[in-house]
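Chemist: Next one to model:
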Amino acid sequence: MANVLIGYARTSTTDQKAGLDAQLRDLQAAGCTKVFKEQLSSVANQRPELERALEYVREGDVLVVTKLDRLARSVADLVAITEALKVKGVELRILALNLDTSTPTGKLMLNLLGSIAEFERQLMLERQREGIAKAKADGKYKGRAPTARSKADEVLAMKAAGKTVADIQAALKISRASVFRILKDAA
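Modeler: All right, here's what the predicted structure looks like:
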């Protein structure tokens, strides 16, 4: 019986439609019979479609992704995913790297690449923090304007008028947590 190829595609935002379309095209060209896709950041560590894909795959299947960063953001994440696949008897294929974990060389390369990717990400975050610190020191960085707190007077007035938290949240288009934070700060 031939290996069943299961694809997984992810972009960080819904604005990246072209990126998702390209991944879907590449996964289909690779022969994937089923593809799980989502458009959300992996930083939140909640990737429901990836979880569904990991539950769906069966022994002998191959999980296919176009690039390593579409699957994992850290070596720990990568190790956890590959371990879950290994327990189920599922291999991993990364198209852009021509990497297949069914070979010893593929397993070694996956671990090396995961380490390098995590190192690059940490360097990028460090540069970003340094840039923000410099901009703050130069008085050029103020941070994001607090949107909900600017509506504190309206929240308090609506609550005093007997409106529910849900009503306030819907009317002012702010989060439930923001409503409670404003009410708590006013108490």
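Chemist: switch to C-alpha atoms for all contacts and neighbour counts from now on
Modeler: Fine.
Chemist: Now for the spatially most central residue of the chain: which residues touch it?
Modeler: The residue lying closest to the centre of the chain (CA atoms, centre = their mean) is Ser42, at 1.4 Å. Applying CA atoms under 8 Å, 6 or more residues apart in numbering to Ser42 gives the contacts 12, 72-73.
Chemist: Which member of the residues you listed is positioned nearest Asp167?
Modeler: Using CA to CA, Ser12 is the member of these that lies nearest Asp167, at 31.1 Å.
Chemist: So that closest one is in contact with Ala44, correct?
Modeler: No - Ser12 is beyond contact range of Ala44, at 10.4 Å (criterion: CA atoms under 8 Å).
Chemist: When these two are compared, which one has more neighbours?
Modeler: Neighbours were counted for Ser12 and for Ala44 using other CA atoms under 10 Å; Ser12 has more, 15 against 7.
Chemist: now the one helix or strand Leu112 maps to, how far from the centre of its chain.
Modeler: According to DSSP states H and E, Leu112 maps onto helix 104-137. What separates the centre of helix 104-137 from the centre of its chain is 16 Å, taken as CA atoms, centre = their mean, to the nearest Å.
Chemist: and for comparison, fold this next one:
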Amino acid sequence: MLIGYARVSTVDQTLEGQTDALAWAGVEPGRIYTDKATGAHTDRAGLAEAMRALRPGDTLVAVALDRLARSLKELIGLAERIEAAGAGLRILNQGIDTTTPGGRLVFHMLGAIAEFERALIKERTAAGLRAAKERGRRGGRKLKLSGSKLTAARAMWADPRLTVDDIAEQAGVSLKTLYRHLGPRTPVAGPAAS
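Modeler: Coordinates of the predicted model:
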């Protein structure tokens, strides 16, 4: 028996393309389980139902590997659970069918390549951030209070006649930003009361 699984990442996306492909592959519409959740979201009720529905000799069918899992570790774990249930896995877009030795080999090779690609992207990103840091570039958002604007704010900060609200307004920043850059403002003692 064929058990289908389809997933889209957002509520705005439609499952129809995947469910049509699954039906065309021979999965009965009543045996197609679905989720509308990101791949990183581990609580996928539709996938859990599909896994519970698997019996020895059944095949779980999905359109693409990324509909099932986001990492090689997760994908292999899922494949092991399917195998432990005595079932197979078929991925339509990649032509993978783990009920055959060649299909199992292709499945593991594609999963390893996908994991390798993600690792390379992560490594290149880290190298780029290191190189930028060595050139003196900071990551993140540009500072709202820097250079001459910061110098002017410091001068106003020292003037007890100006309120913090006035300084923030003149600098064009929020109070939180002002305090983050200048720290607490110590009150200047005024003339003693008689």
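Chemist: re earlier: I'd like the contacts of Ser42 of structure 1 as CSV, with secondary structure and distance to Arg93 of structure 1 appended.
Modeler: Listed next are the contacts of Ser42 of structure 1 as CSV, based on DSSP: H, G, I helix; E, B strand; the rest coil; distance: CA to CA, whole Å:
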residue, secondary structure, distance to Arg93 of structure 1
Ser12, coil, 21
Ala72, coil, 13
Arg73, coil, 17
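Chemist: Out of those, which are shared with structure 2?
Modeler: Contacts conserved in structure 2 for these, counting by both residues aligned by TM-score structural alignment, their matches' CA atoms under 8 Å: 12, 72-73.
Chemist: Need the residues you listed in TSV (columns: distance to Val155 of structure 1).
Modeler: Listed next are those as TSV, based on distance: CA to CA, whole Å:
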residue	distance to Val155 of structure 1
Ser12	33
Ala72	40
Arg73	39
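Chemist: Can you classify the aligned partner of Arg52 of structure 2 in structure 1 as helix, strand or coil?
Modeler: Residue pairing (TM-score structural alignment): Arg52 of structure 2 is matched to Glu55 of structure 1. Judged by DSSP: H, G, I helix; E, B strand; the rest coil, the three-state class of Glu55 of structure 1 is helix.
Chemist: equivalent range in structure 2 for stretch 152-162 of structure 1?
Modeler: So stretch 152-162 of structure 1 is aligned with nothing, judged by TM-score structural alignment.
Chemist: Off-centre distance for that stretch?
Modeler: 36 Å.
Chemist: any idea how far Ile167 of structure 2 is from Arg180 of structure 2?
Modeler: Ile167 of structure 2 sits 14 Å away from Arg180 of structure 2, going by CA to CA, to the nearest Å.
Chemist: Show me which of those two is the more surrounded one.
Modeler: Between Ile167 of structure 2 and Arg180, counted using other CA under 10 Å, Ile167 has the larger neighbour count: 21 against 11.
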